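Visitor: Prediction below, plus the sequence it came from.
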Amino acid sequence: MCGFTGFLSRSTPDVTALHAMGDSIIHRGPDEEGYYTDDHCAIAHRRLSIIDLAHGHQPMTSPDGRYILAYNGEVYNFQTLRTQLQELGHTFQTTSDTEVVLHGYMEWGAEVTGKLRGMFAFVIWDTQTKTLYGARDPFGIKPFYYAPMGDTFFFGSELKSFLPHPDFKKELNREALKFYLTFQYSALDESFFKGVFRLLPGHHFTYRDGKLDMSAYYTFSFEPDSKSLEEHAQEIREVVTESVEAHQISDVEVGAFLSGGIDSSVITALSHPDKTYSVGFANKGFDETSEAKALCEELGLKNISKTITAEEFFDILPTIQYYADEPNANLSTVPLYFLSKLAAQDVKVVLSGEGSDELFGGYITYHTTKPYRAYRKLPLPIRKAVAGVVSKLPPFHGQGFLTKAAKPVEDTFVGQAFIFDNDEVEQVLTPAYRSSRTWKDITAPYFARVKDADDLTKMQYLDLHLWQPLDILRKADRMTMANSLELRVPYLDREVWKVARSIPSNQKMRGKSTTKFPLRQAAVPMLPDDWIKRPKVGFPVPFIAWLKEEKYYNWAKDLINQDYVAEFFDQKYLLDLLEQHYSGKARTHRKLYTVLSFLIWYQVYFPEACGVAPYQPK
């Protein structure tokens, strides 16, 4: 695992700026640094050595000197591709997957990207045509930012790496704040920094003479078949087993993250690592480390765990926002940081269970009751008529059911987080940060691509394109890389996806709350019965309780009362939310954490506007 950054310029590249850019992502690769410059191109690379430790240096130059590669990721079928390339006459100097990517581009051009099985983001500079080619893996496991600014074109693994360059114009993207408050993550293609964009998952581009050409090389489609539940369970068992084996290719020790849920438990049971890692909190109901230890005892594995204190949680928040690049309001990001720090004391690589919920239908929000599904089969005009009548009646049990069921899923589902609705956003934001656009403007293009699908498929499709890459995978990459740790996600594999997309929706749910049923059936030979039935928990964080403690209530109040906050928010509205939570009148902790996370992030990246000292990364 590595990180890269760089820029194209019409003038001779600023080498001093390039080195500062590379230093800003040293956490992504502390083992080695490398640089390339010519009259127009400058690339910095930081390496975390995983495969072929003595070789695989980057940026890597092709044998004829024409192509320069900077690459971040792991390609798990590189040995197969290497054999194919050797049969075509290519010779190799290393055993690294980096060299395979480079020779693959020499042989197949941009088509090589579609042949790669793994997680990756990379650029290749063609010194003859003066063309930059860039690509990102289909799921968006590895990050890629780019920014055209005047005569300079920036590119890199992390947005923060652009900041040291004198040509980079640091400016807040005002429109991003509104949608962040709804989604809890930066939901636009343009980042929180104006002019800086994310390369979308499954996309690649060329940049030449100031012209950017971008397109998708991979798209997701659900293709349910007629196989039985038992057949699908067997296919899942086989393909996940093979994927875990492929994801263990490494010249260093590989560990595993382990919670009490089925996703990481399956990965752990199949990989059988020497060490597993878990974290939790002392608060009752917020600790799964005992469950993780129990499973490890059953499997004969070593489990290393840590209990996170409230003081540690609040102290680390500026560090979290620094490494996140953009505001991050997912509470589980913090325990993931501590989990990564714990594992990095022993290993360089860990396996984890991200992606299972999106592929196999694991979120409880996907689940509907039999009465709900039956009611949804009534014609939409009838449901709307019923909803219109009941909405005018005094509140009664089931009123919300009838109102929600009257609406298409496109009007109610935004993903796995819905923090502020449109009306609330307009109330809490100052006029300069409001917008006529709503969250539906973000979700509608995705729903349109699956307009004829069932509701569950629509929700999965949206989460595959928004929630998964913009929240789940972004925090996973940033928090592990902040600790120089490579995270591998065996569920997010193109072969696993081929099986997952073939499972019909009516097989995915059971009973009142059982999700991803085919995966649970696939796990029967691997895990104890009680693990197979365990509900999804994730990384529960007791922020809801802490914010009712005077110490942290005052912390939040002091932050909201800072002068710079009035630029963005109605401070009285925020203080009212805080009082409602503190007094027990309402649960507003998610709304508050979303706002507070932005305020901390703004202090970190715009200290001059907040009147605070520049943040120094830990």
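Guide: Received it, and whenever you're ready, just let me know what you need.

Visitor: From now on I want contacts and neighbour counts done on CA atoms only, so please keep to that.
Guide: Noted.

Visitor: distance of D251 from E242?
Guide: 19 Å (CA to CA, to the nearest Å).

Visitor: I meant to write A566 there.
Guide: As defined by CA to CA, A566 lies at a distance of 54 Å from E242.

Visitor: putting a second one here so we can go through both:
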Amino acid sequence: MCGITGIYSTRGAVSPGLISAMTDAIIHRGPDDGGFFCDGPIAIGNRRLAIIDLSPGGHQPMAFTEGDMWMVYNGEVYNFIELRAELRAKGYQFNTQSDTEVVLKAFHAWGTDAFTRLRGMYAVAIWDKRTQTLTLARDPFGIKPLYIAQCGDDIVFGSELKSLRLHPEFPKELNASALSFYLSHMYVPEPHSIYAKVERLPQGHWMKLGPNGRTTGKFYNPEPPAAASKRSYGETVEELVHVMEESVKAHLVADVPVGVFLSGGVDSSIVVAMMRRAGVDNIKTFTIGFEGAFASYDERQYANIIAKHFQTDHQEIVVQPSIVSLLEDRLIQKFDEPFANPAALIADVLSEFTRSKVTVALSGVGADEFFAGYPRYQGMLIMDQFRRVPGWMIEAAQKALSAMPKSPDRRNWIERARRLFNATNVPASSRYEALTRFTGDLQVNSLMNPDIAQRVDGTSVLPGITTSDGHLLEQLLQLDRETYLPGDLLTYTDRASMTHSLEVRTPFCDIVVDKFARTVPANYKIRRNELKFILKDGFKTIVPPEVMFRPKKGFSVPIGEWLLGPLKPMLHDLLSIENLNKQYYIEPKRAREILTAFEAGEHQYAFLLWAILIFLLWDSRINSIS
């Protein structure tokens, strides 16, 4: 695991001083080693966190034997031993035990087809001196980040925006559509960034930069939703357990200690169970407990059930955090873009604690997007059936719900029903976006400076959804795997862990698991209103049932209480007329109206104010001074 950065210039030689500074900016991602390489129009840099082959032989940038190809690489490839054997059979020789050397020589042997053979998480940059071509690539699920910016005559790339912003011509114009989506969803969707001229290389894609310009290609093309599998339910469960055991075992390859985040939920419990089945004797599990404002979200009792059942070396950290210090020190300073999912705060604290004991941790992230773990999937399936309900009945329900009191809790049954009925008569893509918004029916563009709002692209940033082919659920899962998973969950997993030099691996985000999950019929994933049914039912004899079948709780923090309590002084300072008039993006009068309404009892605005607060902090602490 590492961090990478680089420059491809059309104006001539690149400054060694610039690439050195860009590399040093991400030293937290790789404190064990670092280096950079310059060659005419190219400069690439790397910071290394040694995980596989701890010797100096894994130093990057790494050169091919003849020195005609150089690479920097962030991530892990779990099938590197098999690939190395295949390459040896083709005549390649190896000087290290690292997966880095295997990736480099695989590209030399197969070109971009090499990426179709890699099983793992990665962002890679390879410079071919023979063709004067730079190739960038990113793993199939976007586990590892890779930003790309056009800075004058240079194309600059890297694992984090903090490296790119060091370029003297970094383009700071904001992406109006990304800002609009952020205000309503609390994250910036892939492949966009908060900046108009900065993008993220899409998951499962490569990009070539060279004398012939820029070309891109998609190397990960999973099969479309298949017809119902011919396997019986029992056979499907048997294969599920085998696939998960094999995936977890593959994700254990390392030359350093490996642990696991244990939340006490279904997904992390399955990872622990599969570690035990894979033969790990001393499983180190890590859990965070809460006191104070977070106390109602403490799930240590369930984590302890799993730890005791599988006899793990279980360690807990109990925190009574100050939300003000968490916000300033962790969420704002460590994220390069506005990011408002409060779960990132907890991931940061847990990662810091875990890193004091191990260098690698497994996580259950991704299970919901592969096996249908969110209530909104049920909502979409229900709304699809509403097409058969007479219009007058829909209108009556909408009218009744509009008269009911509003709540800041998106899990409140009235709020869920309101979102369902209000989104009934709109296209499927817009319907799903409505279900995932934190702002209800409010048009967030009205909160933006009119000059910014008029630049918002009227089309949805989410891929299209149809309801005519019988695969609605699989389309929803794929949509979340392309947007919410990489843009939100994997983003905060990467930033929160790598800021503490901890590598987090996600066995559910795996090409073998993905291939299998696509063959599992929808009625195995959701059955009798039970989400992730096959996961829970399939592992009920392996994992204690009191954990497997307890209601999904999620992490819903008291945003409204924070804004009315410890964050109130900060909120009033940032949303003062004086401060709002100093910035360009948020429309002052409308923001003040929302604040006044919230403090008068309209608590449905809590998440919107939270998103505005994060954005204004980011703009003043990061964007305006970079």
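Guide: That came through, no problem. None of the values given here were measured: they were computed from a predicted structure.

Visitor: tm score of chain vs chain?
Guide: Remark: TM-score between the superposed chains equals 0.91 [TM-score structural alignment, normalised by the length of the first structure]; 601 aligned residues with a CA RMSD of 2.6 Å.

Visitor: got the residue ranges for the helices in the stretch 151-300 of the first structure?
Guide: Remark: helices assigned in the stretch 151-300 of the first structure by DSSP state H, counting those that start in this stretch are 174-183, 229-246, 262-271, 289-299.

Visitor: out of those helices, nearest to M1 of the first structure?
Guide: For those, proximity to M1 of the first structure was assessed by CA to CA; helix 229-246 is nearest, at 15.7 Å.

Visitor: Show me what the closest one is packed up against.
Guide: Counting contacts by 3 or more CA pairs under 8 Å, 6 or more residues apart in numbering; DSSP states H and E, helix 229-246 of the first structure is packed against helix 262-271, helix 494-500, helix 517-522.

Visitor: what range in the second structure matches it?
Guide: The alignment of helix 229-246 of the first structure onto the second structure (TM-score structural alignment) spans residues 233-250.

Visitor: superposed on the first structure, where does the matching stretch end up, distance-wise?
Guide: For stretch 233-250 of the second structure, the mean deviation from the first structure after alignment is 1.1 Å (mean CA distance after the TM-score superposition for the first structure).

Visitor: Now do that stretch: distance to the chain's middle.
Guide: 24 Å (CA atoms, centre = their mean, to the nearest Å).

Visitor: Equivalent analysis for stretch 460-474 of the second structure, please.
Guide: Its chain's average C-alpha position is 21 Å from that of stretch 460-474 of the second structure, according to CA atoms, centre = their mean.

Visitor: contact partners of that stretch?
Guide: 177, 181, 189, 225, 377, 381, 384, 428-430, 433, 475-476, 479, 483, 518, 522 (CA atoms under 8 Å, 6 or more residues apart in numbering).

Visitor: Just the buried residues from the residues you listed, in ChimeraX please.
Guide: Burial among the contacts of stretch 460-474 of the second structure is assessed by 16 or more other CA atoms under 10 Å; the matching ChimeraX selection reads:
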select :177,181,189,225,377,428,429,430,433,475,476,479,483,518,522
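
Visitor: Return the residues in contact with the aligned partner of L81 of the first structure in the second structure.
Guide: In the second structure, the residue matched to L81 of the first structure (TM-score structural alignment) is L83. Residues in contact with L83 of the second structure, defined by CA under 8 Å, 6+ apart, are 102, 106.

Visitor: Just say helix, strand or coil for the aligned partner of F107 of the second structure in the first structure.
Guide: Aligning on TM-score structural alignment places F107 of the second structure opposite Y105 in the first structure. At Y105 of the first structure, secondary structure determined by DSSP: H, G, I helix; E, B strand; the rest coil is helix.

Visitor: which residues are in contact with the match of helix 229-246 of the first structure?
Guide: 78-79, 271, 274-275, 277-278, 507-508, 510, 512-513, 516, 520, 524, 534, 538-539.

Visitor: buried ones in it?
Guide: 236-237, 240-241, 243-250.

Visitor: In a markdown table, list these along with distance to L18 of the second structure.
Guide: What follows is these, written out as a markdown table (distance: CA to CA, whole Å):
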| residue | distance to L18 of the second structure |
| --- | --- |
| T236 | 54 |
| V237 | 53 |
| L240 | 49 |
| V241 | 49 |
| V243 | 45 |
| M244 | 44 |
| E245 | 45 |
| E246 | 43 |
| S247 | 40 |
| V248 | 40 |
| K249 | 41 |
| A250 | 38 |
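
Visitor: if we can go back for a sec, make JSON lines out of the helices of the stretch 151-300 of the first structure and add distance to N330 of the first structure.
Guide: Output for these, formatted as JSON lines (distance: least, CA to CA, whole Å):
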{"stretch": "helix 174-183", "distance to N330 of the first structure": "10"}
{"stretch": "helix 229-246", "distance to N330 of the first structure": "27"}
{"stretch": "helix 262-271", "distance to N330 of the first structure": "19"}
{"stretch": "helix 289-299", "distance to N330 of the first structure": "20"}
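
Visitor: With G353 of the first structure as the reference, name the closest of those.
Guide: The closest of the helices of the stretch 151-300 of the first structure to G353 of the first structure is helix 262-271. By CA to CA, the value is 4.6 Å.

Visitor: Please tell me which residues of the second structure that closest one aligns onto.
Guide: Under TM-score structural alignment, helix 262-271 of the first structure corresponds to residues 266-275 of the second structure.
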